[in-house]
Structure formats: structure tokens, C-alpha cells
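[1] Build the 3D model from these lines:
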Amino acid sequence: MIDLGSFANAENARRLASAMEGLGTVSVDDVTSGSRTLKRVRLSNLADGMTPEMAVEAAARAGATGAVVRR
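    Predicted coordinates for the structure are as follows:
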């Protein structure tokens, strides 16, 4: 599982999710932080040949520089 980012702006979350399509299973979920609801983008079930490190690099190229691999 890779946490790609959390966004206050839903469009930013959708943009990142779209950029990650084809790399694995992308999910966008609501999470609460304090009184705010954010959109969290995650990547799981990586595509054949895709490593977690490659996915983090792809996320960075898409503008998500805070992606974290959860093991």
C-alpha cells in the first residue's frame, strides 16, 4: 500500500488518482483531520513489474512529493 497524498481540494485528489491509473489499484477515500474532511489517495495491488519505489517516483512526477510506502 502506498499513501500518495491527502488533499483538501477534491479535484487535486482526482487529478493524482487519474495520473496513477494503470500502476495498480487507485482508491480515493474521505479521511477526517481535526474538523476537516480530506481526500486520501492510495495505491495498492501494483501492476506487474511495478515496484513500490517506481510508484513513488511516478507520484512525484505527478506532483505528489509526499508519497509513503506502507508495509
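[2] going forward, measure contacts between C-alpha atoms and count neighbours the same way
    OK.
[3] neighbours around residue 56, how many?
    21 (other CA atoms under 10 Å).
[4] List the buried residues of the helix or strand that it is a member of.
    Assigning secondary structure by DSSP states H and E places residue 56 in helix 52-61. Neighbour-count burial for helix 52-61, counted by 16 or more other CA atoms under 10 Å, picks out 52, 55-56, 58-59.
[5] Can you spell out which helices and strands pack onto it?
    Packing contacts for helix 52-61, counted by 3 or more CA pairs under 8 Å, 6 or more residues apart in numbering; DSSP states H and E, involve strand 2-7, helix 10-20, strand 68-69.
[6] Go through those and name the closest to residue 44.
    strand 2-7 (6.4 Å; CA to CA).
[7] so what secondary structure elements neighbour that closest one?
    Strand 2-7 sits against helix 10-20, strand 36-44, helix 52-61, strand 68-69, with contacts defined as 3+ CA pairs under 8 Å, 6+ apart.
[8] this one as well, want them side by side:
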Amino acid sequence: MTNMSDLHLFRVTTLQHEREVVQQLRREANIKRINVSQAAEDIKRFVNQHQPEDFLLMGFPSVKSNPFREKSSCTAL
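    Next comes the predicted model:
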């Protein structure tokens, strides 16, 4: 069986957790919401505006500027 101090600690921990949940819900309630259709349009506009600098879409200007290229190995003959 649990003693009274364990029960008290459990109640305090549970109460603290409940307060944190309420605080988080209050923060989320204050977030400005927009329609999904508007968010999708915003994302499309952002992608189109930044397309020229997007290496995944446009590629790298030279092989050496690609940080993901395979490194050449040096071999001695």
C-alpha cells in the first residue's frame, strides 16, 4: 500500500500536470487561425518566389558547390 506522503506527492504532480495542460491550451487558443485554402496559397506563393535559390529544384551551379557530392578519393599508384 502507498502511504500518505506518496498519495500527496501524486496529487501535487497531477495538479501540476493539469495546470501545464491548461496553460498550453490557453496558448493554443490564442493562435491566429487561417483557412487551409489560404495556407496552401501562401505556401505555393512562397515556393514560387524562392524557386530560383532552391537547390533541390534548380540543382547546384557547379559540382564543387554541392555539399552532398561524393568525395573523390586519392589513390597512389
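[9] Next, the TM-score between them, please.
    Here the TM-score for the pair of chains, by TM-score structural alignment, normalised by the length of structure 1, is 0.21; 23 aligned residues with a CA RMSD of 3.3 Å.
[10] Show me the one of the helices and strands packed on strand 2-7 of structure 1 that comes nearest residue 29 of structure 1.
    Here strand 36-44 is closest among the helices and strands packed on strand 2-7 of structure 1 (CA to CA), at 5.2 Å.
[11] Report the buried residues of the closest one.
    Using 16+ other CA under 10 Å as the test for burial, strand 36-44 of structure 1 gives 38-44.
[12] TSV for those, including distance to residue 7 of structure 1?
    Formatted as TSV, the buried residues of strand 36-44 of structure 1 follow (distance: CA to CA, whole Å):
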residue	distance to residue 7 of structure 1
38	5
39	5
40	6
41	8
42	12
43	15
44	18
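[13] circling back to that earlier point, redo the helices and strands packed on helix 52-61 of structure 1 as a markdown table? Include mean neighbour count and distance to residue 33 of structure 1.
    Output for the helices and strands packed on helix 52-61 of structure 1, formatted as a markdown table (neighbours: other CA atoms under 10 Å; distance: least, CA to CA, whole Å):
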| stretch | mean neighbour count | distance to residue 33 of structure 1 |
| --- | --- | --- |
| strand 2-7 | 22 | 10 |
| helix 10-20 | 17 | 15 |
| strand 68-69 | 16 | 18 |
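[14] Roughly how far does residue 38 of structure 1 sit from residue 58 of structure 1?
    22 Å (CA to CA, to the nearest Å).
[15] Same check on residue 19 of structure 1?
    9 Å.
[16] just to revisit the earlier point, so can I have JSON lines of the helices and strands packed on strand 2-7 of structure 1 showing distance to residue 29 of structure 1?
    Output for the helices and strands packed on strand 2-7 of structure 1, formatted as JSON lines (distance: least, CA to CA, whole Å):
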{"stretch": "helix 10-20", "distance to residue 29 of structure 1": "10"}
{"stretch": "strand 36-44", "distance to residue 29 of structure 1": "5"}
{"stretch": "helix 52-61", "distance to residue 29 of structure 1": "17"}
{"stretch": "strand 68-69", "distance to residue 29 of structure 1": "16"}
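[17] Perfect, that will be all.
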